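Participant: give me a model of this one.
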Amino acid sequence: MELKALIIGLAGLSLSLGVQAQNGTDDPVLMRVDGQPVTRSEFEAIYKKNNQDAPVTKEALDEYLELFVNYKLKVREAETLGMDTMAGFLQELAGYREQLARPYLIDRELNEELLQEAYDRSQEEVRASHILVQLPADPSPQDTAEAWARIMALRDRIVAGEDFAAVARSKGGSDDPSAQKNGGDLGWFSAMQMVYPFESAAYGTPVGELSAPVRTRFGYHIIRVQDRRPARGQIRVAHIMLRSMDQDPAEKQADVERRINEVHALLTNGEISFEDAALRYSEDDATSAKGGELPMFGTGKMIEEFEDVCFALPTDGAISEPFQTRLGWHIVKRLEYKAPPSFEASRAELKQKIARDSRADITKSAFIARLKKEYGTQLFPKNLAAVKGLVDASYFERGSVRMDTLIRKDLVEGEFMSDGRPMRRELTGVLVEGQLVNTRSRRYEDLAHSPQDTVVVRDVHLGWRYDRKKASKLTRPVATFDGVVLTQQDMLDFLESKQRKQAPVPVDQLVEERFQTMVDEAVLDHEDARLEAKYPEFRMLMKEYRDGILLFELTDERVWSKAVEDSAGLEAYYQDHQLDFMWDTRYDADLYTCADATVARQLRNKYRKGMRGQELVDALNTGSALNANLQEGLWTVADKPYLQGIVKPGLSDDIAVDGSVVVVDMKEVLPAAPRTLDEARGLVTAAYQDHLEKEWVSALRKKYEVVIDQDVLYSIH
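Facilitator: You can find the predicted model right below:
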């Protein structure tokens, strides 16, 4: 899979090069493969992607054209075999498309502003306390009003002079359970560590002041900013920990303190390495076997006292004094420090975080608002009001779901009665070649467009009971944009698809929220469906991914996997090409590397007395472990050039190599000879793959006609 991802992923490079596809007469056909046109822009994009720094010459174009023709022939063969219609391929391509489309479905300018804002904030750390008044997941207007009144009353108490922590801990104070212990103190944090509205309020409030109430998905907060400081960066340390808790007996606490001081003394006196001390004494089972090493971390990832000591260490290798946290006693050693990175170095990581953060909703909402304007979106409130008239308290009741069922397409009904209760039949998926392919749409009407006879459906008992006869007459538009019409029936279907048990809210509020969601999703889906037509570079990128997947799958089948699995073919190829897989002359020898000529003389004396191998090296290293070392094995001159010319068995003369003296104990010189298949399997397999590919390409060139317009080719510059 890694190879596949690499091959397909390379296609995406053309997007970053800013290569634009052209249209009409500006983009002539460069070649036809089996009658299928290939434009100049497609060839040029891939050519320049793979030859970024090279000048465009006739010779270079001719050379690359050969590779490109082979590529297109393989893709054409995959299409002829119908691989581009298989369920697995379609699902995989859809997955790639979803990823590649994301940058086109956000407000890029706003996203760039949010990137810069997140980076700027990441250069500073904030210490703040908060008080939370929670809200339910779907708050009613009354819930919201009551929460607002309560948070304002708490804020008024603090403004009047009450202590923030005392108010947080008081009865009816903060709903954050940790407030009873910490008085609302959140410690230090930086950008992307809190939900975005909370982060914005914290960074926008001066030190020592109290924020206005801020709403997040958790409820309402008031924030007091205690301090600010420059970002610390990240640090990697090793630690030794002896466990000790406040509730432990005094004798035990004193014993732990004495032992940690003894360990520190051993380290200070050089009697033990930090790694050995962690292995021997540390009671952190997760790190002791690794010399106490912890992963790289920054602010807010560890206990505050622990972080403070780590970041205070001045240099790599520095070791702290023993210190205590609520977990016990520690000694830490600084291993590596990274200062806060530059904006460009941070960009990729920040971009990923923003995509997973509520900031993504901001860019998405801004993008949808722009699309609505671009598409001339019109809403019809009077027609929507007729839908509202069908929504009652039953909408908030729970329905029930039956298991997924296989059914013939012609038997599917959208809605029907079962046991006297209304049912909705949702399309879950279709079966393609025995594989379930999930569908994006749940509308049973869309089954008409499915070529498959057997589908997978899910029957849902509807909790919502409304006048079906009256609803059947609701066909007027509730929204239009860019030629798309959303009807009252669409709105009813959408309401049904979103029905679940929930606390009742005003019908007006519910339907308006669902309506906005439906329109937003429809507008975004419409734009998504138009990306290939609207953005030539996206169309080209998708084609490269499509062709890349087909190329990989078919090449794997015809070449890579076949070479591995076709043992008879591999054996036959090896027998016909044995001379291509020869061993060079090999030397079976022990190589002794000595510190100097004196050690080499000692080696010869001990060798004459019958010592060999590791026994000999151990004898030479009694005074110093650096006197000599041994390498045993089969060698070639390519491995060890100094073996050239040594043919006599026994010890060689002294050989000066990189400031040391090498003495060779030659056992046997093995002349050049063919490798066995097992010895050369990797090389033979690679050569066999190359052979299979050449045969395959030759057959494809005979099977499919390729017509090239040389004038168009050489117009590329």
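
Participant: contacts, neighbours, all on C-alpha from now
Facilitator: Will do.

Participant: any idea how many residues pack against Phe547?
Facilitator: Small correction: residue 547 is Asp, not Phe. As a burial measure, Asp547 scores 23 neighbours (other C-alpha atoms under 10 Å).

Participant: hmm, Leu73 and it touching each other?
Facilitator: No - with contact defined as C-alpha atoms under 8 Å, Asp547 and Leu73 do not form a contacting pair (10.8 Å).

Participant: quick one, helices of the stretch 201-350 of the chain?
Facilitator: Listed in chain order, the helices of the stretch 201-350 of the chain (DSSP state H, counting those that start in this stretch) span 250-268, 274-281, 304-312, 343-356.

Participant: contact partners for the closest residue to Ala600 other than its chain neighbours?
Facilitator: Of all residues not flanking Ala600 in the chain, Cys594 sits nearest, at 5.8 Å (C-alpha to C-alpha, 6 or more residues apart in numbering). Residues near Cys594 by C-alpha atoms under 8 Å, 6 or more residues apart in numbering: Ala600, Asn627, Ala628, Asn629, Ser660, Val661, Val662, Val663.

Participant: compare with the first, here's sequence two:
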Amino acid sequence: MFIFVALKFVFKMRHTVFLLFVLLVNLTIAQNQKEVIFSIDNEPVYKDEFVRIYNKNIDLVKDESQKDVDEYLQLFIDYKLKVLQAEELNLDEKNSFKREFDGYRKQLAKNYLTDTNASEALVKEAYDRLLKEVKAKHILVLVDEAASPDDTLNAYNKIVSFRDEALKVGFDAEMKAVHDGRSIYGEDLGYFSVFRMVYPFESAAYNTPVGEISEPIRTKFGYHIIKVEDIRENRGELEVAHVMVASSGSDTPDAKKHAEQKIKEVYEKLKNDELPFEELAATYSDDKASAVNGGRLSRFGSGNLSSSTFEEAAFGLKEPGDFTQPFKSEFGWHIIKLLKKYPVGSYEEEKGNLEMQIKQDSRSKYITEKYVDELKNQYSFKENKEGWDVVEAMVNDSLMMRRWSFDKEDPKVKQELFSINNDKSVKVVEFLSLLEIRQKRAAIKNVDRFVNAGYTSFVQQQILDYKEEHLAEENPEYAGTIKEYRDGLLLFDLMQFKIWDKAKTDTLGLETFYENHKDNYMWKNRAEAVIAKCNSKKIAETVQNLFKANKDVANIKETVNTTDRINAVITSKTIEVGDVAVPESYTLAEGVSKVIETRPGEFYVIKAGVVKSPELKTLEDAKGKVISDYQQYLEQEWLDGLREGHVIEVNKKVLKKVKKEVK
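Facilitator: Have a look, this model is predicted:
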């Protein structure tokens, strides 16, 4: 069955006295441009829709007759008639249809509810940063995102004073002087690349020149200043294996000496090829998690590991197979073997992974914010100060105890909070109701911050919802795709209701159809057979001999197959002349066939019983084919009836133009 998808452009007109004349003129022009190829009960179907669907689906058509425009037109008319009947039967009002269609619509809309330019810019920015690695130190003054204004200002003033002092005495000296490990941290971060730090910190690090100290920056952790010490080319990622002998500063001198001696012994065995690296790791490494895998570690890049000493030694290896001399890190002694290098790929190679990481990263919110700002301008977003004053007057500190509520019947909450495009008014009560719900699952430390953050999120969602509601009017591509899915879903439900279920459950109708078409359900010459499909000629010859010796199938399988390898797949079934289960070159005959090679590595042997003459199949034997034929019969009968009940007019002049266009 050929499945059509249909597209229909939806236009919304606002009728006002002032614009009436202009709209009538525009409507006349639009109708002149959109030529009608056919109509059903005077409802037009336009040429551009038909041509688009034809061009879209023609490469999928296997039946050459359906590529003929006249034939295709008849199928398309049938499709339109089916959709029309589905609507007449109110199948689009079923809850199951609404749920499935709404779910798809929302999923599809997500692809259109984003700023593709901003997304592309972030991907390009991430790739440019991926090419580099920044070496930096920072000083952090911890302050919670929900901290009071006084605490936030105090933290900011501290970081400013630290920066002023660092410019005088040097960053290292200031970092050492202020670090207390509780509310102030001074840390050497080493080298890192994109996505290793939170986005605001990453941006400040990449935008600060080497040797300089950044201005104070705010992250979710608090206020930072950053000293950028170096920027180098990204070294990519490595896959390595290692042998580790654990040793720490708290070990006794004898324990330290023993660890060093042990790693040297391993190194000598490695140099002398006494054992493969993997076996040495499995035998001697104290890193048991990697030892069971031959010492193999997960792929890593700069800044991924907690030991810079280990990283530098690993990146010092040049070629896969090279290994280091024994060296000591914070965790003990190591020997590293390089397994594989992963250099940074081209933009096209890295793009998909970067897009995925951006979606999971905090920077994705910047795409939404920028997009919503654009929509605010597009939709004439207007805030009402009086409405916000009501919000501020009604919220209080009981939010922090999750006990806040408000009177939903208070006339003040019926005021407008903001409007979108002059046709959607959002009331104060809608926002306050959201706050009332959100307080129950939030740890609120600062009421103003909670309310403001909630308002920003609420506005974004209202704007995006409005965009989604009007997407079909604004975007013909989306309108067409969603119309295709809607009509396809309706058609599926209609076929289920009118044809498929009936063909399966209408026992009397099925029996009658079978009785009236018995000649179509005849057995050809047939026989009970055992078919062996083998992976070598030798196995096939073995099976052939076992067939001739009248061994049963279980015995044959046990003889030629092992627990590790299946050399022959053996099945028993009734086969007919021309059966697809056997090779084309096989001639049905009683007895054991010769070995038939169908392609390299595929050999057949067939053992057939007595060949029976052609005879009528029972309904049970032919049931699958009878149901399929009955479905086609019911569909054609139904379509004939549909056409009789509607007036269909084809515009031959337009059809002639279509034939020229599609050729």
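
Participant: sticking with Asp164 of structure 2, tell me its helix or strand.
Facilitator: Per DSSP states H and E: Asp164 of structure 2 is located in helix 149-169.

Participant: what's the mean distance for that helix versus structure 1?
Facilitator: In the superposition against structure 1, helix 149-169 of structure 2 averages 1.9 Å from its aligned positions (mean C-alpha distance after the TM-score superposition for structure 1).

Participant: and for whichever helix or strand comes after that helix, what's in contact with it?
Facilitator: Downstream of helix 149-169 of structure 2, the first helix or strand assigned by DSSP H and E is helix 171-178. Applying C-alpha under 8 Å, 6+ apart, the external contacts of helix 171-178 of structure 2 come out as His138, Ile139, Phe162, Glu165, Ala166, Ile184, Tyr185, Gly186, Glu187, Lys227.

Participant: gap between the two ends of stretch 701-715 of structure 1?
Facilitator: 25 Å (C-alpha to C-alpha, to the nearest Å).

Participant: in it, which residues are buried?
Facilitator: Within stretch 701-715 of structure 1, the residues that qualify as buried are Val706, Ile708, Leu713, counting by 16 or more other C-alpha atoms under 10 Å.

Participant: again, but for stretch 126-145 of structure 1
Facilitator: Using 16+ other C-alpha under 10 Å as the test for burial, stretch 126-145 of structure 1 gives Val126, Arg127, Ala128, Ser129, His130, Ile131, Leu132, Val133, Gln134, Leu135, Ser140, Thr144.

Participant: show me which of those is closest to Arg347 of structure 1.
Facilitator: The closest of those to Arg347 of structure 1 turns out to be Val126 (C-alpha to C-alpha; 21.6 Å).

Participant: and that closest one, helix, strand or coil?
Facilitator: strand (DSSP: H, G, I helix; E, B strand; the rest coil).

Participant: and it, what's its match in structure 2?
Facilitator: Correspondence of Val126 of structure 1 to structure 2, assessed by TM-score structural alignment: Val134.

Participant: how about Ala212 of structure 1?
Facilitator: Aligned partner of Ala212 of structure 1 by TM-score structural alignment: Glu215.

Participant: just give me the neighbour total for the nearest residue to that match once chain neighbours are set aside.
Facilitator: Excluding the flanking residues, the one nearest Glu215 of structure 2 by C-alpha to C-alpha, 6+ apart is Ile225, at 6.2 Å. Per other C-alpha under 10 Å, the neighbour tally for Ile225 of structure 2 reads 26.

Participant: before we move on, what SS does Leu140 of structure 2 have?
Facilitator: Three-state assignment for Leu140 of structure 2 (three-state DSSP): strand.

Participant: what sits against it?
Facilitator: Leu140 of structure 2 sits next to Ile159, Ile184, Tyr185, Gly186, Gly222, Tyr223, His224, Ile225 when contact means C-alpha under 8 Å, 6+ apart.

Participant: tell me the one of the buried residues of stretch 126-145 of structure 1 nearest Ile235 of structure 1?
Facilitator: Val126 (18.6 Å).

Participant: Ala339 of structure 1 versus the closest one, what's the distance?
Facilitator: In terms of C-alpha to C-alpha, Val126 of structure 1 sits 17 Å off from Ala339 of structure 1.

Participant: same question for Gly161 of structure 1.
Facilitator: For Gly161 of structure 1 relative to Ala339 of structure 1 (C-alpha to C-alpha), the value is 40 Å.

Participant: circling back to that earlier point, so what's the match of Val126 of structure 1 up against?
Facilitator: Contacts of Val134 of structure 2 by C-alpha under 8 Å, 6+ apart are Gly190, Tyr191, Phe192, Ser193, Ala205, Tyr206, Val228, Glu229, Asp230, Ile231, Arg232.

Participant: and Ile531 of structure 2, by the same measure?
Facilitator: With C-alpha under 8 Å, 6+ apart, Ile531 of structure 2 has these contacts: Ile570, Thr571, Ser572, Lys573, Val582, Tyr604, Val605, Ile606, Lys607.

Participant: to which residue of structure 2 is Ile222 of structure 1 aligned?
Facilitator: In structure 2, Ile222 of structure 1 lands on Ile225 (TM-score structural alignment).

Participant: state the distance from that match to Val134 of structure 2.
Facilitator: Taking C-alpha to C-alpha, one finds Ile225 of structure 2 at 15 Å from Val134 of structure 2.

Participant: which of the contacts of Ile531 of structure 2 are buried?
Facilitator: Buried among those by 16+ other C-alpha under 10 Å: Ile570, Val582, Tyr604, Val605, Ile606, Lys607.

Participant: okay, and which of the residues you listed map to strands?
Facilitator: Among those, the ones falling in strands (DSSP state E) are Ile570, Tyr604, Val605, Ile606, Lys607.

Participant: re the thing from before, include distance to Ser247 of structure 2 when you put the contacts of Leu140 of structure 2 into JSON lines, please.
Facilitator: Converted to JSON lines, the contacts of Leu140 of structure 2 look like this (distance: C-alpha to C-alpha, whole Å):
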{"residue": "Ile159", "distance to Ser247 of structure 2": "39"}
{"residue": "Ile184", "distance to Ser247 of structure 2": "31"}
{"residue": "Tyr185", "distance to Ser247 of structure 2": "28"}
{"residue": "Gly186", "distance to Ser247 of structure 2": "27"}
{"residue": "Gly222", "distance to Ser247 of structure 2": "36"}
{"residue": "Tyr223", "distance to Ser247 of structure 2": "37"}
{"residue": "His224", "distance to Ser247 of structure 2": "35"}
{"residue": "Ile225", "distance to Ser247 of structure 2": "36"}
